[in-house]
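Chemist: Quick one: sequence and predicted model below, then my questions.
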Amino acid sequence: MKVNIKKLSDKATLPTRGSAAAAGYDLYANVSETTQIAPHTTAKIGTGLAMEIPDGYFGGIYARSGIATKEGLRPANCVGVVDSDYRGEIIVAVHNDSDITREITPAERIAQIIIQPYLSVEFEEADELAESERGAGGFGSTGKA
């Protein structure tokens, strides 16, 4: 599948994969200078890219394991969603979960995008729902075997 992508900046870096079998494509910071993110705050970091994601798909924005575990940085909304009809710049809201100021440098890999299919559904209000084995059991209700 081909996804059209547009550079909105000469310094923007096209997404790359770490290996041929990697599901995610790394997104790079399109900043002109180092950006500091104070502890427990969020900074919006542009990628300088816009995409034409095919209908029936979305771009899921996920944390990169390295920057998350080593630096305490992750997408602020945990998983971002880029809809197929969005044509603006892909911006990652990067949150600093650590207790020290962290830095994002120009062209640093800040997140990853996975192009994923989704189902479009219609919700229908009902007076009753079909019975299931679990029923209304919530958090921790299934226990351990």
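Modeler: Here it is on my side, so go on.
Chemist: Could you use CA atoms for every contact and neighbour count after this?
Modeler: Will do.
Chemist: And for residue 92, nearest residue in space, chain neighbours not counted?
Modeler: Nearest non-adjacent residue to residue 92, counting by CA to CA, 6 or more residues apart in numbering: residue 45, 5.2 Å away.
Chemist: ok, second structure coming up, stack it against the first:
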Amino acid sequence: MIRLLLKIKKVRGFEDLPTPKFMTDGSVGMDLYAALNEVAIIKPFERKKIPVGICIELPKGYEAQIRPRSGLAIKYGITLLNTPGTIDWDYRGEISVIVINFGNEDFIVKRGDRIAQMVFNKIEIPEIHLVNEINSTTRGISGFGSTGK
């Protein structure tokens, strides 16, 4: 298994929050914790930006993706907008997530709640060539729904 060096800096005032971690040996997503000084109430169909109290330093050629937690989705209708959210290797600010409540009841987020997960990927930056034509395929320009249900 390839190991990636991830540097994590906690935001001042949130040093007491758990350091993001993988919850099992097989987890590919590391849990992120809500960095709040007061409770956030998210009403049905409302969205709020929730900081997670960390900044990261990724090596060049990597991205972090921010994804929802499946348990929050199935139990409460809580997910993230802009999913997956991409953290570019050169971003050094605090990470935040955009939480939306698709449930029927208010959802309360408290300091230290596990609110999202972060997954890491090696990325490729393409060399761009502007052309007049591209190769055809059997599928061609058929898009949404063209391959069946």
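Modeler: Cool, the structure landed. What you see is a predicted model, and the numbers here were worked out from it, not measured in a lab.
Chemist: about what we covered before: tell me which residue of the second structure lines up with the residue nearest to residue 92 of the first structure.
Modeler: Here residue 45 of the first structure is matched to residue 50 in the second structure, going by TM-score structural alignment.
Chemist: thought the residue nearest to residue 92 of the first structure was touching residue 30?
Modeler: Yes: judged on CA atoms under 8 Å, residue 45 of the first structure makes contact with residue 30 at a distance of 7.2 Å.
Chemist: So those two - more neighbours on which side?
Modeler: Using other CA atoms under 10 Å as the criterion, residue 45 of the first structure and residue 30 rank with residue 30 on top: 25 against 18.
Chemist: give the contact list for that one.
Modeler: 9, 11, 12, 13, 45, 46, 47, 48, 106, 107 (CA atoms under 8 Å, 6 or more residues apart in numbering).
Chemist: Buried among the residues you listed? Need that as a selection in PyMOL.
Modeler: Buried residues within these, by 16 or more other CA atoms under 10 Å, are selected in PyMOL with:
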select buried, resi 12+13+45+46+47+48+106+107
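Chemist: overlap between the contacts of residue 30 of the first structure and the second structure?
Modeler: With both residues aligned by TM-score structural alignment, their matches' CA atoms under 8 Å, the contacts of these that the second structure also has are 9, 12, 45, 46, 47, 48, 106, 107.
Chemist: Report the two members of these separated by the largest distance.
Modeler: For those, the maximum inter-member distance is 13.5 Å, found between 9 and 45 (CA to CA).
Chemist: Let's verify the spatially most central residue of the first structure: helix, strand, or coil?
Modeler: When CA atoms, centre = their mean is applied to the first structure, the residue found nearest the centroid is residue 61 (1.4 Å). Secondary structure state of residue 61 of the first structure, per DSSP: H, G, I helix; E, B strand; the rest coil, is strand.
Chemist: Map it onto the second structure.
Modeler: So residue 61 of the first structure corresponds to residue 66, using TM-score structural alignment.
Chemist: Over to residue 107 of the first structure?
Modeler: Per TM-score structural alignment, residue 107 of the first structure is aligned with residue 112.
Chemist: try residue 119 of the first structure
Modeler: Residue 119 of the first structure maps onto residue 124 in the second structure, by TM-score structural alignment.
Chemist: how far away is the residue nearest to residue 109 of the first structure when sequence neighbours are not counted from residue 121 of the first structure?
Modeler: Spatially, and ignoring its direct neighbours in sequence, residue 109 of the first structure is nearest to residue 28 (4.3 Å; CA to CA, 6+ apart). According to CA to CA, to the nearest Å, residue 28 of the first structure and residue 121 of the first structure sit 33 Å apart.
Chemist: what about those two, which has more around it?
Modeler: Between residue 28 of the first structure and residue 121, residue 28 has the larger neighbour count (other CA under 10 Å), namely 26 against 6.
Chemist: Enumerate the positions of the helix or strand encompassing residue 75 of the second structure that are buried.
Modeler: Residue 75 of the second structure belongs to helix 70-76 when assigned by DSSP states H and E. Buried residues in helix 70-76 of the second structure, counted by 16+ other CA under 10 Å: residue 76.
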